[in-house]
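Asker: everything below, folded, please.
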Amino acid sequence: MAKRPTEITYWVDEKPPALALVLLSLQHFALVAIFLVVSVTIARMAQLDTEAGSRLVSLTMIAGGVATILQCLGRGGLGSGFMVPATTTTILLPPAALALAKGGLPLLFGMSLFSGLLVMGLSRVIHRLRPLFPTEIAGFVVFMIGLTVMILAVRQLVGMGQADGEYLRFAAVGLPVLAVIVGFNVWGGKRLRLYCSLIGVVFGYALGMAEGWLAPLDIQHLEEAPLLAMPQPGSFGLAFDVELLLPFIITALAMTLNSVGAVTAAQKANDADWKRPDMGNIGRGILADGVANVFAGLIGGVGQAATSGAVGLSVATGATSRYIGLGVGTLLVGLSFSPKIATALLIMPPPVIGAALMSSGCFLVMNGIQVISSRMLDSRKIFVLGIALAFGLGRLVDPHFFETLPGWLQPWVGSPLTVSVTLVILLNATLRIGTGTRSRVRLDIAHLTPEQLTEVVTEQGQLWAAEPETIHRVRFALQEVFDLLGQNDMVMTEAGGRRPLELQTLFDEFTFSVTVTYSGLPLTMEKSRPTEDEILEDDDGMRRLASYMIGRMANNVHSSVRNGGRCEILLSFNA
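Answerer: Okay, the predicted model is just below:
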């Protein structure tokens, strides 16, 4: 059962009041609409005229609306049920360029449909890949998604890559907008915090107009765009080319990893006691994305992917209700019938876009760091995360090198996110070789110190990336067990005064189990706490109290005598 985070105003299954729902939906719609620039980019790559380009954007909005509704509704095994809107993604740009060059939009939509089918297939087996996505890897994916969002945000915010002197023009709009968003989030109180990004975007439009960011051509396009127009699904056609299978297979895998990160971030945001990814729920989220991409290909819209930026915004505002996502989906579908609205969104000043993305990216990055730091890491895990991060940053520092790699590799190296996530999964799978889920060690409790026990347990915790809190409980319970056995002479003494026992540990991502085996007297476990009088007056009082405390620290304790007279104590801890 998920525990409600204290900073959340509207939780996942709570429906906000009507006015709040409308405003929050508009706020997220504005963020999602930013990514429609991908469909505009594809329209320009395909050399479409204004009418065809507007039609492509409208059909893409319909696909995004349907994808968002399926994802947030979470019914019939389809969708995660979290507020994870869908939008276009830059993951699609490298293979889209190949498809457009070879067969135009029909080939792009046909191959996108194929990718959607493959994503649907991957959703049915993702739960079997749980060892590839332990908690620290899921946290790394969320961290890199947030970092990617923030990189895009900084570029838009201060005009990185623009002509000399342009950064002042960008910063003159972007920094005040960011200040408004942060100010309302931090000092605006519970209510205004909910709408901090929406307030910032509205302020940004006004400031952008005053600073001359809306060019006469932008205004002309806005005036010429019709208020209402009927989209024409399927008007671009479909085609298929076996030579493009590999790049679109890679695209499907990259989009699947993106969904893993987005849904994981949503799970973490909605549960104060979150421990690890729910792969079943993630699989349902991936399935919704796959269905959405099949639908997008059929109607002639650009493919869709879950957006973690909206998850970050929901955390920043304290509103993670899936009803907001349903509102966003409804707005996307409804406003797709208005080219004028679509045009107004597409002329949003870049510094305003950067400020909105920055605010959501901050929370994603910190969520990812919190998830990673919640686990104990040994040298293997440190190498996995460190090398993947280094190459992801390398893609940022020297993009030209990665652009020179073969075309079929471009979906894997098209962004810092795809580079780092691909590497982290491959390295994790490779360095798992030789890492068992069981360990066995023989100890002599006659000479065992607390420091030695701590070293043994901590080493296993780091090897398996267990939570520090879990390791603390294991260490405390084992110390109590060993004290009981030693002080009450319950372990048979051998030559030289040795009192040996065997400690076996087992880890399966969900449970940390410890089995203590020895020759001697069995340990009797106490189900109820002894009274103060029983503790003070009964000769066995302290032993009974210690036995009771062991049961309190472990989630399950079982003491038995095996065939051959060996005693066994099994302690299980939820990891």
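
Asker: going forward, measure contacts and count neighbours with C-alpha atoms only.
Answerer: Will do.

Asker: on contacts alone, who are the packing partners of the helix or strand harbouring Ile425?
Answerer: In this structure, Ile425 is located in helix 416-431 according to DSSP states H and E. Identification of packing neighbours for helix 416-431 by 3 or more C-alpha pairs under 8 Å, 6 or more residues apart in numbering; DSSP states H and E yields helix 135-158, helix 379-397, helix 410-413.

Asker: another one to check against the first:
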Amino acid sequence: MADKQPYTDDRAPDAQRNGDLIYGLEDKPGLGPTVFAAVQHVLASFIGIITPTLIIGGVLGLGEYVPYLVSMALIVSGIGTFIQARRIGPVGSGLLCVQGTSFAFLSTILSIGFVVKNRGGTPEEILSTIFGVCFLAAFVEVFLSQFIHRLGRVITPVVTGTVITIIGLSLVSVGMTDLAGGQGAEDLGSLQNLALGGLVLVTIVLVNRFRHPLLRLSSVIIGLAVGFVVAWFMGKVDFSTLGSLPLVAVPQPFKFGFSFDIAAFLSLAIIFVVTSLETTGDLTANSMVSQQPVKGPVYMRRIKSGVMADGVNSAIAATFNSMPMTTFSQNNGVIQLTGVASRHVALYVAGILVLLGLFPVIGGILQQMPKPVLGGATLIMFGTVAAAGVKILAQSELNRRNILIIATSIGLGMGVAGAPDVLQALPETVRNIFGTPVSLGAFTAIVLNLYLPQDRTSADEPEMLTADTVAPDEHTT
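Answerer: Below is the predicted model:
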């Protein structure tokens, strides 16, 4: 299709006020509007892409490898975004979708890392196991993509909402600990740390309440920037180590080796099942804002191809030393904000992300972000994950059966989180599988949903999850 006329200010307000797109899915905007839209997509997703890596690196003590891991997260996000939008064979939705690291995997990946660490494993062995397991587990989503239209009969909104709520609740303690200074910090809980983390939290909340959409989208970035600057004046930021970083980060397949653990694989596979349904909802929402079909054969092919791309991109991410990928939903808001749904913009987004990832100094600077600053932001993010799960549950009929599923699953999941020693008498393999709140809670919810009979008055029939029944991606605030 021929390029449309360049973006002008007098066109934009009318187009957006009428709910029309300035540039449709297959349109090719000029360089100006393309770059403008691409930069906004990068800003909306940047923190979501790098934060899981920063948290995992900090909590598991991966130290010197964090800048490299951040670079890889940005590079594979760019590659994944290209594949999702460009559509290579049966892989890719062909939509303006940004791929990034998912918070849904965070709790399970941390548990895998702690298992290896408690055995006396080195940072290299921790990363080898994490990426080896993530690589193989990613093919679970590739397989499920071909049956995604039937998966909703097993993973209903009650199951999905329960699992997402557990994910958020289980991570809140990580955010709160970081806000207070970080695990093992000598000044844990000091007034300085609490004030710094509180400043970031309050800034995000206040900025998020502004009416201007761009400010709301940038609330996390603004909060982190304010906290970083204040921390620098407080003497909590040290850039002296940046000089030792290499100029360019070179992606190396399985740089840390390849290890496998069956218990870790089973735990991670459950999360891939849940995220495949989240991706279905995000792609449906993207189709809606892009004025594409949300039913029929074209829509179903797009969903299958998009979920397959998530799995393929997660395998690529593990190969190049990064965490599993998922489709971000906050970028749907950017499409509505800019009126640009052209998938060609995603190619520029991909290029910008890869370019940023080539320079380890970016990861090095972000690594210097004090724990209280990061904790102030992640505490809200994790709370948002839990709230998104509650939102899904609120859309289901809360009859006796469903309340029993929710209560039992959250009770067991969070019970293990609060008292991990209760499983110490079980065999190590079983303990590793069910020792995380997400895996135990998800397993409980799935089994109960399958075998508890439906109430006769229940309106919670199995259904294909759509944008209305799946939470927005956990990276949004």
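
Asker: and the TM-score between them?
Answerer: After superposition, the two chains reach a TM-score (TM-score structural alignment, normalised by the length of the second structure) of 0.71; 423 aligned residues with a C-alpha RMSD of 4.4 Å.

Asker: ok, which of the helices and strands packed on helix 416-431 of the first structure comes nearest Ala292 of the first structure?
Answerer: Closest to Ala292 of the first structure of those is helix 410-413 (C-alpha to C-alpha; 19.7 Å).

Asker: now the helices and strands packed on helix 416-431 of the first structure in a markdown table, please, with extra columns for mean neighbour count and distance to Leu122 of the first structure.
Answerer: Below are those laid out as a markdown table (neighbours: other C-alpha atoms under 10 Å; distance: least, C-alpha to C-alpha, whole Å):
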| stretch | mean neighbour count | distance to Leu122 of the first structure |
| --- | --- | --- |
| helix 135-158 | 25 | 17 |
| helix 379-397 | 18 | 23 |
| helix 410-413 | 24 | 17 |
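
Asker: okay, those helices in JSON lines with distance to Ile369 of the first structure next?
Answerer: Formatted as JSON lines, those follow (distance: least, C-alpha to C-alpha, whole Å):
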{"stretch": "helix 135-158", "distance to Ile369 of the first structure": "6"}
{"stretch": "helix 379-397", "distance to Ile369 of the first structure": "12"}
{"stretch": "helix 410-413", "distance to Ile369 of the first structure": "23"}
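
Asker: out of the ones you listed, nearest to Thr454 of the first structure?
Answerer: Evaluated over those, closeness to Thr454 of the first structure peaks at helix 379-397, with 18.3 Å, by C-alpha to C-alpha.

Asker: between that closest one and helix 135-158, how many degrees?
Answerer: Computed by axes from the mean of the first three to the mean of the last three C-alpha atoms, to 10 degrees, the angle separating helix 379-397 of the first structure from helix 135-158 equals 20 degrees.

Asker: how close does helix 379-397 of the first structure sit to the second structure?
Answerer: For helix 379-397 of the first structure, the mean deviation from the second structure after alignment is 1.7 Å (mean C-alpha distance after the TM-score superposition for the first structure).

Asker: picking up where we left off before, corresponding residues in the second structure for the helix holding Ile425 of the first structure?
Answerer: With TM-score structural alignment applied, helix 416-431 of the first structure matches the range 437-452 in the second structure.

Asker: quick one: contacts for the counterpart of Pro247 of the first structure in the second structure?
Answerer: When the second structure is aligned by TM-score structural alignment, Pro247 of the first structure is paired with Ala264. When contacts are counted by C-alpha atoms under 8 Å, 6 or more residues apart in numbering, Ala264 of the second structure touches 112, 133, 432-433.

Asker: that older thread, list of residues touching the match of helix 416-431 of the first structure?
Answerer: Stretch 437-452 of the second structure is contacted by residues 107-108, 154-155, 159, 162-163, 166-167, 170, 267-268, 270-271, 401, 405-406, 408-417, 433-434 when judged by C-alpha under 8 Å, 6+ apart.

Asker: now do the buried residues in that stretch.
Answerer: When neighbours are counted by 16 or more other C-alpha atoms under 10 Å, the buried residues of stretch 437-452 of the second structure are found to be 437-446, 448-449.

Asker: just the closest of these to Leu217 of the second structure, please.
Answerer: Val438 (28.5 Å).

Asker: any idea how far Cys134 of the second structure is from the closest one?
Answerer: Distance from Val438 of the second structure to Cys134 of the second structure, counting by C-alpha to C-alpha, to the nearest Å: 16 Å.

Asker: Leu70 of the first structure -> the second structure?
Answerer: That one, Leu70 of the first structure, aligns with Ile83 by TM-score structural alignment.

Asker: for that match, which non-adjacent residue is spatially closest?
Answerer: Nearest non-adjacent residue to Ile83 of the second structure, counting by C-alpha to C-alpha, 6 or more residues apart in numbering: Gly92, 5.8 Å away.

Asker: cool, and Phe131 of the second structure?
Answerer: The shortest distance from Phe131 of the second structure to any non-neighbouring residue, by C-alpha to C-alpha, 6+ apart, is to Ala318 (4.9 Å).

Asker: buried residues, the host helix or strand of Val474 of the first structure. List them.
Answerer: For Val474 of the first structure, the host element (DSSP H and E) is helix 468-487. For helix 468-487 of the first structure, a neighbour-count test (16+ other C-alpha under 10 Å) marks 468, 470-482, 484-485 as buried.
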